[in-house]
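Visitor: Just a sequence and a predicted model for now, questions to come.
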Amino acid sequence: MYFILIASLLTIDLLAQSNLRPAQKKFESETIEETINRISAKMKDNKLKYTFINSFPNTLDTTVTNYDPNIPDSFVITGDITAMWLRDSTNQLWTYMEFINKDSKLQNLVKGAISRQVNQVLIDPYANAFNYQKKQSEWSNDNTTRCFLGVNVHAMSQNLHERKFEIDSLVAVLRLSIGYYRETNDTSIINFKYLKAVQRILRTFRDSQADQQEQFKSFRFPYTFQRNGRSTDTVINGIGEPVRRTGLLRTFFRASDDSTIYQFNIPENAMASSILKQTAEMLSEAQLSWSLRTAAQPLIGEALALSQEIKDAIYKYGIKDGAFVYEVDGMGKQVFMDDSNQPSLLSLPIYGFIDIEDPLYQATRKKALSSSNPYYYEGTAAKGIGGPHIGANYIWPMAIVTQGLTTYDKQELRECLRMLVTTTGNKWFMHESFFKDNPDSFTRSWFAWANGLFGELVLKIDKQYPELLEENYI
């Protein structure tokens, strides 16, 4: 009787803890609610059930702060920071991409985000996060410049929340439109403004291929950045460590918003190579008007050429001892590590750069999920990848989800699911990170991207091994 009582109290506590979805949701989708009900009904483990119920709709529940279906226009914040990141907003909405053909409201939400992102790129292709309306941000005093008429001028404006140049931010804009088009065949997103944004992205990428010596000779610095903060939040001399032209794209910051060690980041370049090719394919296949098709033709050729150039350079400079490395400088220096944020070495198949079963990827994956990676941690609560953004011994649920999304192994999927649902700190949401030996010690209680990724993993498992959703996870 005592044990029955304890079990009953635990169930009641879990039910109470699961009631975390806001009464006034920012955005509601009948299709998503039906999916939640259908999949959660299979789940016998309350930890799994309530984590899924809370996490999967988190972007819709809490982060769609401004939505106008008539324009359309959508502003999607990242979570507990009220700004729109290009990368995060794409990944947050990607969670629902397979459902947009079933829900016109959801389709308009994604379409509105594409429109908003296009406008943001045209405001400043070097910025990673934007304000909804003009206002000062906490980073307004960053020393960041752009080249104007041959002179470097201050570039931080009230449209911007933050101006860290990250390749993946621009690639994310292309990826969202590709995903939308593939699901809907709706070519209305491909207008002259969209093509202008693609042109701006390509030009920015071409500028990023130049090394510092070329820029010193021309006195042309399209972007510099310095911040009075910790070392991972700023860039040495405003331009970073020296690199040599390789065909790779320079990125000043990683997907974690941390500065790079060497500016040729292999995961970001791999994502760029793959998505640029997919962009060219989309523009080639889309049934466009004569004028739009004429405007798109040179962009198609340039995107394909740049995609191949980047890929060739990755295979030339980005491999050592049978595995991809994380960053290089083109002069022989390399660093092997992997970070929890996507794109990462672990996530390369997600963007279509390489097949999961490719021996090169498998060797890289094995190395990333081992002590060879200085940011791989094993604790009593879980094991997985962290990164310098938070620091030593903090594992990111996002990385565990990425591990699950890049395996076909049933036992590995089971273990990933177990670690995720037992490390929420009894909050039944994904966090940014948690201490490897104590999940009650975590960062960011509200992180929509990670919540959405967890939902994606559950959807994958439901398709591949639905029986895993019926198991208990201790």
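Guide: Nice, thanks for sending it over. Residues are numbered from 1 along each chain as shown.

Visitor: Only C-alpha atoms from now on, for both contacts and neighbour counts.
Guide: Noted.

Visitor: Residue 277 - nearest residue in space that isn't next to it in sequence?
Guide: Take residue 277 and drop its neighbours on the chain: the residue closest to it by Cα to Cα, 6 or more residues apart in numbering is residue 304, 5.4 Å away.

Visitor: quick one: secondary structure of that neighbour?
Guide: helix (DSSP: H, G, I helix; E, B strand; the rest coil).

Visitor: residues contacting it?
Guide: Going by Cα atoms under 8 Å, 6 or more residues apart in numbering, residue 304 touches 276-277, 280.

Visitor: Let's see which of those end up in helices.
Guide: Judged by DSSP state H, helices contain the following of these: 276-277, 280.

Visitor: Quick one, which of the residues you listed are buried?
Guide: Among the ones in helices among the contacts of residue 304, those buried by neighbour count (16 or more other Cα atoms under 10 Å) are 276-277, 280.

Visitor: and here's the other structure:
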Amino acid sequence: MTTKNVPKSFQKMIDTVAKTFPEYPKLQEMFQKCFLNTYATTLTETKEGLPFVITGDIPAMWLRDSTSQIRPYLMVAESDPEMAEVIAGLVKQQMRFIQLDPYANAFNQEANGKGFQEDKTEMSPHVWERKYEIDSLCYPIQLGYLLWQSTGSTAHFDADFRRATATILDVWETEQRHETDSPYSFERVDVRQSDTLNRDGRGTEVAYTGMTWSGFRPSDDACLYGYLVPSNMFAVVALGYLEEINAACWKGQELATRIIKLKNEIELGIQEFAIQEHPYYGDIYAYEVDGTGRKNFMDDANVPSLLAAPYLGYGAFNDPEYIATRRFILSRENPFYVEGTQLTGIGSPHTPDHYVWPIALSVQGMTATSISEKLAILEMLIETDGDTGFMHEGVNASNHHEYTREWFAWSNAMFSEFVLSLCGIYVKGSPLAKNNK
């Protein structure tokens, strides 16, 4: 896409970055390429005329990725009715997918049977993959809420949105008691352990905590223990959004009671079971727990992560537990913290050893409280793009020309939001906007 094809509302953002950072000519080119990537290369339509957003190099739509890919355009939608309409259409499509199968994480554009149809779970031809992840249900709620905050419109909180809300609540309540109540199981044969669930597809055994169970992390890797703490944090935030939406639009008293009850139960579960004592860092959040005392001290690059908690809206940027957790995450005590000759940051078991994820670096920048840390991360990202002008999934920390996923729109979008935040531009109603008033 050349500059002459760029909508005026997009060009305004590109010009702002150029004016803010004249000393970084490479950044100006990178921002334009990354910011336009979702719009120019991944946005298509279904037969019904609703938006369908592929991840880039995979022709399916993830509920998580599609939200994150489109999120920077909320800042455009404030003054661009056409983009606001596109985002509202995406919300409707996401909510329809959730009603189709709330346990699925990725969908086909049509009911064409593509994807992982051989998995041992209840697949349908419209589902690309059925790895159940809490965050898949959080992200569409977040997008709908932030569209309301950005534009003032509540038209997208329609019957589809309300029906999907009831479905989401059903699943989260059911998965509070995964061992006794859940209908979900998942197995994939002849693959690495992280692509399937043990115990006949039920996952590692858990005890009741009040939190809600997840089979997989936002990396699409299997959880070690079923209570994935950052995703439960995100669920608390999403339930808070639903509470506000219901109060403003639907005014359902029974629905309000149900939302508040579930939110409080998950929050109490986090506080009772997820805060654990680390031998070096004191009380910090574990990444996963099982309710019986087992815990997993780590953080992954994908969002939701522990690092991203205040970015998503769980807690404050200066909460003592978050600060202690952040110190742990950005240290060698985190098994997926990587230090190389060119990059330092958080990687993932989803990608090769010694690879750092630009998504995690963008999150680190947006949750940093010092301008020196923010600029250091910005300069690192500018210099380690593999000379492509784009972000990638994982990058070799000692050779930035070695990376995974050349076309990965989620990473490009996160980088774009980070750069705009350095220009003082934030998504209205987001935690970043509230923290930088």
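Guide: Looks like it arrived, so ask away. This one's a predicted model, so the numbers in the text were calculated from it and none came from an experiment.

Visitor: TM-score them against each other, please.
Guide: Here the TM-score for the pair of chains, by TM-score structural alignment, normalised by the length of structure 2, is 0.92; 417 aligned residues with a Cα RMSD of 1.7 Å.

Visitor: Of the contacts of residue 304 of structure 1, just say which sits nearest to residue 381 of structure 1.
Guide: Nearest to residue 381 of structure 1 among the contacts of residue 304 of structure 1: residue 276, at 39.4 Å, using Cα to Cα.

Visitor: Just give me the match in structure 2 for the closest one.
Guide: In structure 2, the residue paired with residue 276 of structure 1 according to TM-score structural alignment is residue 239.

Visitor: can you pull the contacts of that match?
Guide: By Cα under 8 Å, 6+ apart, the residues touching residue 239 of structure 2 are 259-260, 262-263.

Visitor: preserved in structure 1, out of those residues?
Guide: Retained contacts for those in structure 1, judged by both residues aligned by TM-score structural alignment, their matches' Cα atoms under 8 Å, are 259-260, 262-263.

Visitor: Which stretches in the stretch 101-250 of structure 1 count as helices?
Guide: Ranges of helices in the stretch 101-250 of structure 1, per DSSP state H, counting those that start in this stretch, are 104-123, 167-184, 192-209, 212-218.

Visitor: So which residues lie in contact with the first one, not counting its own?
Guide: Contacts with helix 104-123 of structure 1, where a contact means Cα under 8 Å, 6+ apart, come from 29, 67-69, 71-76, 86, 89, 93, 99-101, 127, 130, 159, 170, 173, 176-177, 180, 189, 193-194, 196-197, 200-201.

Visitor: Where in structure 2 does that helix fall?
Guide: Alignment of helix 104-123 of structure 1 against structure 2: residues 81-100, by TM-score structural alignment.

Visitor: just how off-centre is that stretch within its chain?
Guide: The chain centroid and the centroid of stretch 81-100 of structure 2 are separated by 17 Å under Cα atoms, centre = their mean, to the nearest Å.

Visitor: average gap between it and structure 1?
Guide: For stretch 81-100 of structure 2, the mean deviation from structure 1 after alignment is 0.5 Å (mean Cα distance after the TM-score superposition for structure 1).

Visitor: so residue 228 of structure 1 sits right up against residue 235, yeah?
Guide: No: the pair residue 228 of structure 1 and residue 235 fails to qualify as a contact (Cα atoms under 8 Å) at a distance of 10.1 Å.

Visitor: the more surrounded of the two?
Guide: Remark: of residue 228 of structure 1 and residue 235, residue 235 carries more neighbours, 21 against 10, as counted by other Cα atoms under 10 Å.

Visitor: The more buried one -> structure 2?
Guide: Matched by TM-score structural alignment, residue 235 of structure 1 corresponds to residue 197 in structure 2.

Visitor: neighbours around the aligned residue in structure 2 for residue 78 of structure 1, how many?
Guide: Residue 78 of structure 1 maps onto residue 55 in structure 2, with residues paired by TM-score structural alignment. Neighbour count for residue 55 of structure 2, taken as other Cα under 10 Å: 24.

Visitor: What is the equivalent residue in structure 2 for residue 181 of structure 1?
Guide: Using TM-score structural alignment as the criterion, residue 181 of structure 1 maps onto residue 148 of structure 2.

Visitor: so what's its match up against?
Guide: Shown in contact with residue 148 of structure 2 (Cα under 8 Å, 6+ apart): residue 154.

Visitor: rewinding a little: is there a quick ChimeraX command that grabs whichever of the contacts of helix 104-123 of structure 1 are buried?
Guide: Here is the ChimeraX command that picks out the buried ones among the contacts of helix 104-123 of structure 1, judged by 16+ other Cα under 10 Å:
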select :29,67,72,73,74,75,76,86,89,93,99,100,127,130,159,170,173,176,177,180,189,194,196,197,200,201
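
Visitor: what kind of secondary structure is the spatially most central residue of structure 2 in?
Guide: Structure 2 has residue 303 as the residue nearest its centroid, 4.1 Å off, counting by Cα atoms, centre = their mean. For residue 303 of structure 2, the assignment made with three-state DSSP gives coil.

Visitor: Onto which residues of structure 2 does stretch 431-442 of structure 1 map?
Guide: Under TM-score structural alignment, stretch 431-442 of structure 1 corresponds to residues 392-403 of structure 2.

Visitor: Need the distance between the two termini of that stretch.
Guide: Across stretch 392-403 of structure 2, the terminal residues are separated by 7 Å (Cα to Cα, to the nearest Å).

Visitor: again with stretch 240-248 of structure 1
Guide: Separation of the first and last residues of stretch 240-248 of structure 1 by Cα to Cα is 15 Å.

Visitor: Show me the contact partners of it.
Guide: Residues contacting stretch 240-248 of structure 1 (Cα under 8 Å, 6+ apart): 209-212, 252, 261-264, 269, 309-310, 313-314, 317, 329-331.

Visitor: In helices only, show me those residues.
Guide: Among the contacts of stretch 240-248 of structure 1, DSSP H puts 209, 212, 269, 309-310, 313-314, 317 in helices.

Visitor: Just among those residues, which is most surrounded?
Guide: residue 269 (28 neighbours).
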